[in-house]
Each structure stands twice: as C-alpha cells, then as structure tokens.
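A.B. asks: Below are the sequence and a predicted model; questions follow.
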Amino acid sequence: MDEVEIADEAVAANEVMPPPSRSTRSQAEVDGSPIKTPRPDVTIGISHDAVVQILHHTQDLDRTRGRDFLNDLQQKTIYRENRRQREPVLCSEPTQRALQIRFPFLVIEGKSYATGKHIFDAENQAAVSGACALKIQYDLDDLAQRASQSSHCQETTPLSFSICTQGPFHELWAHYAIVEDNVRKFHMVPVKTCRAPILDEVLQWLMCVDNVIKWGAGEFLEGVVERLGKVARRAGGGL
C-alpha cells in the first residue's frame, strides 16, 4: 500500500466536541429533541495555525490580526431569524478550543460488535455531524456574499465527508444539501465501501480517503481562505 499517502501538515485531527454541558443537556430535555450535540469519534479539519498562516500569505492579514479576526467571528453572536436564537457569527471551531481544529470536513464514526451497535448507528451520527460541518460552510458563504455586496459572487457547493466503520466494514460518505421550496435539506450518499479482508477493496477505499484529505488541504482550504479574506477586508481585519 505504498501508493497511498495520507498526510498534510495543514490537516488536523482529533475528537470533535466535548461532552455537552449541563445547561446543554437541560435545554435538550426541555425541548424534547432527540438530536444530540454531535460528538464524532474523530474529526479532521484545518489546523488553526494553517488558516492564520495562509490568511497572512494570501490575504495580507498579519498573524495577530488573523487570530483575532477568527476569534471575533466565533465569539460575537448574531440573531438568526430562521432559528430564533443567537448564534456565533461563524463557529469555525466546533471542537474543544484546545484542539484548534477549524472548518471540519471529515468525521469518523465507529461501532463495535461487542457493544451491540450497528453500522447504521454510525451512519445516523455521521449524518448529524456532516450537516453541522455543512452549516459552517453555508454561514461562511453568507458572510462572503454580504461582504462582496454583489449578487454575482461565485457560489460554492459545500461538501463534507464521513467514514463509518463496524468491524471489517468501512464506508466513505459524502454530505451535501439541496434547497426545495426554500428549505435546505441535507443528504448523504455512499462514495466507496470496503471489507478489510479484501486487499484490493481496502486499497481503493484508502485512495478515496486520501483524495478527500488532499481536497481538504487543497481546494477546500483555498476556498475557505478566499471567502475569509473577503469578510476580513470588509471588516477591516476585525468585527
């Protein structure tokens, strides 16, 4: 398997979210919502330092202002009419702050035979995490559109990915959204599956995963930084 190389210093991976706080649990209990705060086993995204460094080199935003700008976007809130609640302007770092992983684009959910869980349990959890990752991209798109003040601003097609595993079975999924009757609906579709004992299947699957990570450290990162640059220029490097 020497053909497959999965590594890039711009990419960071770790657990995506801390356990929900007591206040979060209490609110969920009050709302009666069956959907929990996503907590994937592993999250892969762009390292905070990589975003700051590329903002510095491509958008002429010095490192200190770049860090402050990203933190301001996350710490300051706005009221979203469609959700009737205040939210961060852009929550690009949905992980524990110490991990410093921004703009997640790939999550991993694994289940074990020993726990009695099935792979569709992992798929259901990945569906929520994938939708959350897409929401971050849509929020960034909205900010960039507002900053450009142009209806001709090039639109992007937000994508995120997930890996679901159980025993020898491994699945790679793509997450996307479509708008129907002014309602955004999130979907996921299988890209590649494999069974661990079959070497050829595993190799092809790993090559697909490698392509996703290269996309995340390449085209995806470039698009994120370009849109952040528009927002930063509009805000003068701050909010």
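C.D. replies: Sure thing, it's come through. Residues are numbered from 1 along each chain as shown.

A.B. asks: from here on, contacts and neighbour counts on C-alpha atoms
C.D. replies: Will do.

A.B. asks: how near is the residue positioned nearest the centre of the chain to Tyr113?
C.D. replies: Most central in the chain under CA atoms, centre = their mean is Pro104, positioned 2.8 Å from the mean C-alpha point. Distance, Pro104 to Tyr113, using CA to CA, to the nearest Å: 28 Å.

A.B. asks: what's the answer for Ile46, then?
C.D. replies: Where Tyr113 is concerned, Ile46 sits at a distance of 32 Å (CA to CA).

A.B. asks: Neighbour count for the two, which is higher?
C.D. replies: The residue with more neighbours, out of Ile46 and Tyr113 and counting by other CA atoms under 10 Å, is Ile46; that gives 26 against 10.

A.B. asks: then this one, side by side with the first:
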Amino acid sequence: MPPRTRSTTGRLPTRKNNPRAIRKAKKPAPSQRKTRSRAVRSTNTLAANPAPPFAAFPALTSPPLTDRPRTREKKRRRDSQDDHSEKRLQKKRQFALTRSTSSDNMEHTITIPEKGGRKRPPSRQSTSADFTQGTTSAQPSKDTGTYAHYRWFTLDKARVYVCSSPPPKDIQDRINAVIERGTSQERKLEVAAIAQQFCAEFVPALNGARRVDDSVEPIYRALSLLDKNQNFEFPRKIDWAPSLKPQVAQFSWRLLFPDRSNVNADEAVVSPSKRIQVDTTSNSADRPQTTMAPPPSPLLQPRQGNAILHTPRPDITMGLRHSTMVNTLVAKGISEDQADGFLKFLQEQQSLCSSPSQQDIPIRFPLLVVEGKSYSTGKFVFEAQNQAAVSGSCMVNMQLQLDELFESFASGSYTKKAPLAFSICTEGPHIELWVHYTTSTNGKRNYNMSILKTCHALLLAGVVDFLVVVDRVLSWASSEFADDVAKQLASVERATR
C-alpha cells in the first residue's frame, strides 16, 4: 500500500479532494457485484437518490462491473466422495440409533466409542458401570434373552434344569439329613458372630461402582471362618476340566427331497395333482431319469458332545483338601504314601477326576461353588444360576464317576447314596442357596437344582439362619461325605493292588 501523502495545503487528503477515497466509497457490496442487473438502478431510484456532485468527473467514474476483479472469498473445504458418503452413513446410523434405542439399553449404547477415535461430548460421558475392573463378570451386560435362551434351550438339551419345584421325596429326605443336622448352642453363637462380621463387611461392597469380587469377598471370608478345622480349600476363579460337563445328545434327521433342478418352468407351476397326471402320461424318455436311493432311518445316532455348555469357572470353589482326603484314607488302613499316590494316579489316568482344576490345585471332590454378580455391573442372579447349574452337574458327575469305579473293580458291599452338591448364587446383597441332584426319566439322567434358602446380606437374623445351614453342609462334607468317599476308594485300592 503506497504511503499516505499530504495535499498542497499541508493537510491530509479528505474524501472530497482524494480520488482514491472516492473510488473506495463507490465500491459496491459483494452481493451487488455478482450480477449486473442488481447494480443497475431504476429511474425512480435515480430520481429519489441523485448522484453526488463528485460523480461528474470523468476520471473518477468507476469501471464497469464486469471488469472489476472479484474479491477473494474463503474457499469451502470439499470432501472427497468417499468421505462425504462415509459422513452421511455415520449420520444415518446415529439417527437410526437414537430412534431405536430404548431407555433400558441407552446406558450401554452411549459407552460404545465412535468410529475414528472421536471423543464423546461432555453430556454423554461414560457411566459408572464402564469403570469396573477387567474381570470376567464385569463386562457389559448382554441382553437377558441370551441367558434365557441358554437356560431353556442349551441347558435343556443337556438335561440340566433349574427347577421351580421341590425335589422328590427320597431326595428331599437326604437333603434334610444334611441341612437339619444338629448344631450345638456354642456353635450357633460362633456362627452368629461370623454373620455379624459378614454384614459389617458387606456394607462397603454396596457403596459405589463395586466389582463382583467386592461382593464375593465377604462370602469367602465367612466360609473360611466356618472352616474351623481347615478341612477345605477355597480357590477362586479356577478353570474346570471340560470333560466333567454333561454330555449332550444332539439328534439329527436326514430329509431327502427329489432333485427338481431339471424340471421345466411350465411343469413347476402345475398343481401337485396335475403334475402327477403329467408324469404318468408323458413318455419316460422325454424327461430326465432320476434315481433316488431308499430313505434311510430318519433318526440317526446321536452325536455326543458338551461344547455347547460353558465350562465352569466359579468365583469360589469349595472342596476337600488333598491332605484331608489322604488322612481319611489312612484311617481306612491305607498308608499315607499309597493314599497320596493312588489319588494322583486316578487323576492322571482319568479314571476318576477327583479334582476339577486344570492348574493342579490340591482340591478333592468339590461340594459347593459360589457364583456372584454385582449391582453396578448390570448382571443378574439369573446368569449366576445358569453358571451354577453347570458347575453343580460337574460336581455330581465326580461322585457318579466314583460309583462307577467302585462297581467296576471293588467286590465289597456298599450302600449307594444319591449324589448331592450345593451352590451359592448372589446378586449384590441377595444371596441364594441351591442344592444339586439327579433324577431319571425314561432311563436318562437329569441334572436338577432346587432352591433351599435365601437371605439379604444386610439383615442379620436372616444371615445367621443362612450361615447355620451352610455350616451344616460343611460339617456333613468333612465327616459323612468324606468317610463314604474313603470307603469306596479304599475298596478300589485294595482290589487293584
């Protein structure tokens, strides 16, 4: 820009004596420079607004609008065709998602990160459920229909049932012999003290976005305190052997249909009755000859497998210690070395899977599992029951394997007893005790589980009654159950020397 010069009078140039200022004043607006028709003024407008006096100078008249250079405007960024279509697709997806998302699953929807690493606006921050620890039970909750399908379709195919009715009378009598065992008054006071400590420890687990482990930990400490003689192991989150799961009989039917790929289009639209008449009257040489093998038996042999069942991984597994089982066998007249080696030999040869662990944890014949869910993770006790149903069937299968081993090798007499196992399912402070047993229908084994007792973790009276029943289960497992198992194992060991 040239420097500003003073006039001959020594003053700064004004609008009247500066041609550059006059040209700048007559510069039309950008909207008027786009078309010439807008710059042309009508006669009425000229009459009402006469031209200023300085417009008469020929040297100062503005050039035609067509010769005036266009001002530089800000260029609009043009996206490529791929980016443009991608943005439109993202907008359509977001619009469809906002219309189809209900209030129930809105919390889960907003926690999904957008494509391309874009940040969420502050109004759509993650909820507390997204900050849970990375455990197996702290993943975002699935649709409840998935768990219902798993129970009433998948578990049903394996004949594993979560029963809403009480067990049969003979099974109920055996259960009562366990949960109605005598308990001394001194022991009840000890259990009451444990229950009081349990309620106090459970309160922090209900405050804030807690993990599943936070609500299961008080149960673990309560079980450890109930095990006064240290007869049990309580490993957490161990992977069980898949071979313990029930076998699923998957039937299939083979349906063979005639090959109609060579049928003419005219014949395909003929009604079935007319098609039969055409086939019988037409010459056999005019149509293709199709030979169909005789239909086989519609019901094929069932294929055995258990891959459709989830392999158990309980939050807590309670079973007899290896040393407890060895000491019980020693009491039956077997040396300690022989008892230790015999249990390990049966486990290695897969003749008797007395330990469900794949990590060689010294635990034998588990009798109780704990499957817990937390409030803040959005999980339900329904899922915990599904998991406990498979774990309970595996514990029952261990006892059935022992019965089969005894019948195959031992020659002594033994009164066979119905197998029993137990599980604790939780959803926050809601705690349930279940029993697992087997029944038979048309010669096929059914794995059942029925509810025994429930309580709320913050109600002391209910917790005391609940832990008294659990303490009786532990007492039965360390005495009567361990003794029955030792009798069978001792008979098999003597018969196979």
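C.D. replies: That came in fine, so what should we check first? Remember, predicted model here, so these are calculated numbers, not experimental data.

A.B. asks: where does the TM-score land?
C.D. replies: Scored by TM-score structural alignment, normalised by the length of the first structure, the superposition of the two chains gives a TM-score of 0.83; 214 aligned residues with a CA RMSD of 2.0 Å.

A.B. asks: one step back: quick check, the residue nearest to the centre of the first structure in a strand?
C.D. replies: Yes - according to DSSP: H, G, I helix; E, B strand; the rest coil, Pro104 of the first structure belongs to a strand.

A.B. asks: so what corresponds to it in the second structure?
C.D. replies: With TM-score structural alignment defining the correspondence, Pro104 of the first structure maps onto Pro366 in the second structure.

A.B. asks: In contact with its match, which residues?
C.D. replies: Pro366 of the second structure makes contact with 317-320, 355-356, 395 under the criterion CA atoms under 8 Å, 6 or more residues apart in numbering.

A.B. asks: Tabulate these (CSV), appending secondary structure and distance to Phe342 of the second structure.
C.D. replies: CSV is the format used below for those (DSSP: H, G, I helix; E, B strand; the rest coil; distance: CA to CA, whole Å):
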residue, secondary structure, distance to Phe342 of the second structure
Thr317, strand, 23
Met318, strand, 22
Gly319, strand, 18
Leu320, strand, 16
Ser355, coil, 13
Pro356, coil, 17
Met395, helix, 20
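
A.B. asks: what ranges do the strands span in the first structure?
C.D. replies: Counting by DSSP state E, the first structure has strands at residues 11-14, 42-47, 77-80, 85-88, 101-111, 160-166, 169-180, 183-195.

A.B. asks: which bit of the second structure covers the longest one?
C.D. replies: What that stands for is strand 183-195 of the first structure. Aligned by TM-score structural alignment, strand 183-195 of the first structure falls on residues 444-456 of the second structure.

A.B. asks: Mean distance of that stretch to its aligned residues in the first structure, please.
C.D. replies: When the first structure is overlaid, stretch 444-456 of the second structure sits 0.6 Å from its aligned residues on average, using mean CA distance after the TM-score superposition for the first structure.

A.B. asks: Then stretch 317-326 of the second structure?
C.D. replies: Its aligned residues in the first structure lie a mean 0.7 Å from stretch 317-326 of the second structure after superposition (mean CA distance after the TM-score superposition for the first structure).

A.B. asks: how about the helices in the first structure?
C.D. replies: Assigned by DSSP state H, the helices in the first structure fall at 22-31, 48-59, 63-75, 119-148, 199-215, 221-235.

A.B. asks: Quick check: which of those is buried the most?
C.D. replies: Stretch with highest mean neighbour count among the helices of the first structure: helix 119-148 (a mean of 20; mean count of other CA atoms under 10 Å).

A.B. asks: can you give me the angle that helix makes with strand 183-195?
C.D. replies: Orientation of helix 119-148 of the first structure against strand 183-195 (axes from the mean of the first three to the mean of the last three CA atoms, to 10 degrees) gives an angle of 130 degrees.

A.B. asks: so where is helix 119-148 of the first structure in the second structure?
C.D. replies: For helix 119-148 of the first structure, the aligned range in the second structure is residues 381-410, judged by TM-score structural alignment.

A.B. asks: After alignment, which residue of the first structure pairs with Cys425 of the second structure?
C.D. replies: When the first structure is aligned by TM-score structural alignment, Cys425 of the second structure is paired with Cys164.

A.B. asks: and that match, how many residues sit next to it?
C.D. replies: Cys164 of the first structure - counted by other CA under 10 Å - has 23 other residues nearby.

A.B. asks: picking up where we left off before, pull up the gap between the match of Pro104 of the first structure and Trp434 of the second structure, please.
C.D. replies: As for Pro366 of the second structure, its distance to Trp434 of the second structure is 15 Å (criterion: CA to CA).

A.B. asks: same thing with Ala192 of the second structure?
C.D. replies: Ala192 of the second structure sits 21 Å away from Trp434 of the second structure, going by CA to CA.

A.B. asks: so what's the aligned residue in the first structure for Asn327 of the second structure closest to, chain neighbours aside?
C.D. replies: In the first structure, the residue paired with Asn327 of the second structure according to TM-score structural alignment is Gln53. Once its chain neighbours are removed from consideration, Gln53 of the first structure has its nearest residue in Arg63; the separation is 6.6 Å (CA to CA, 6 or more residues apart in numbering).

A.B. asks: In contact with that neighbour, which residues?
C.D. replies: Applying CA under 8 Å, 6+ apart, we find Arg63 of the first structure in contact with 52-53, 55-56.

A.B. asks: so how far is Leu343 of the second structure from the residue in the second structure that it lines up against?
C.D. replies: In the second structure, the residue equivalent to Arg63 of the first structure is Glu336, according to TM-score structural alignment. Applying CA to CA, one obtains 11 Å for the distance of Glu336 of the second structure from Leu343 of the second structure.

A.B. asks: cool, Arg88 of the second structure as well?
C.D. replies: From Arg88 of the second structure over to Leu343 of the second structure (counting by CA to CA), the distance is 66 Å.

A.B. asks: and Gln149 of the first structure, how many residues sit next to it?
C.D. replies: So Gln149 of the first structure, with other CA under 10 Å, has 11 neighbours.

A.B. asks: cool, and Phe220 of the first structure?
C.D. replies: 19.

A.B. asks: What lines up with it in the second structure?
C.D. replies: Under the alignment (TM-score structural alignment), Phe220 of the first structure maps onto Phe481 of the second structure.

A.B. asks: Provide a list of residues in contact with its match.
C.D. replies: Phe481 of the second structure makes no contacts at all, as judged by CA under 8 Å, 6+ apart.

A.B. asks: repeat for Thr156 of the first structure
C.D. replies: By CA under 8 Å, 6+ apart, the residues touching Thr156 of the first structure are Asp141.

A.B. asks: try 10 Å this time
C.D. replies: Listed by CA atoms under 10 Å, 6 or more residues apart in numbering, the contact set of Thr156 of the first structure reads 137-138, 141, 223.

A.B. asks: could these be laid out in a markdown table, adding distance to Glu29 of the first structure?
C.D. replies: Written out in a markdown table, the entries for the contacts of Thr156 of the first structure read as follows (distance: CA to CA, whole Å):
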| residue | distance to Glu29 of the first structure |
| --- | --- |
| Gln137 | 28 |
| Tyr138 | 28 |
| Asp141 | 32 |
| Gly223 | 38 |
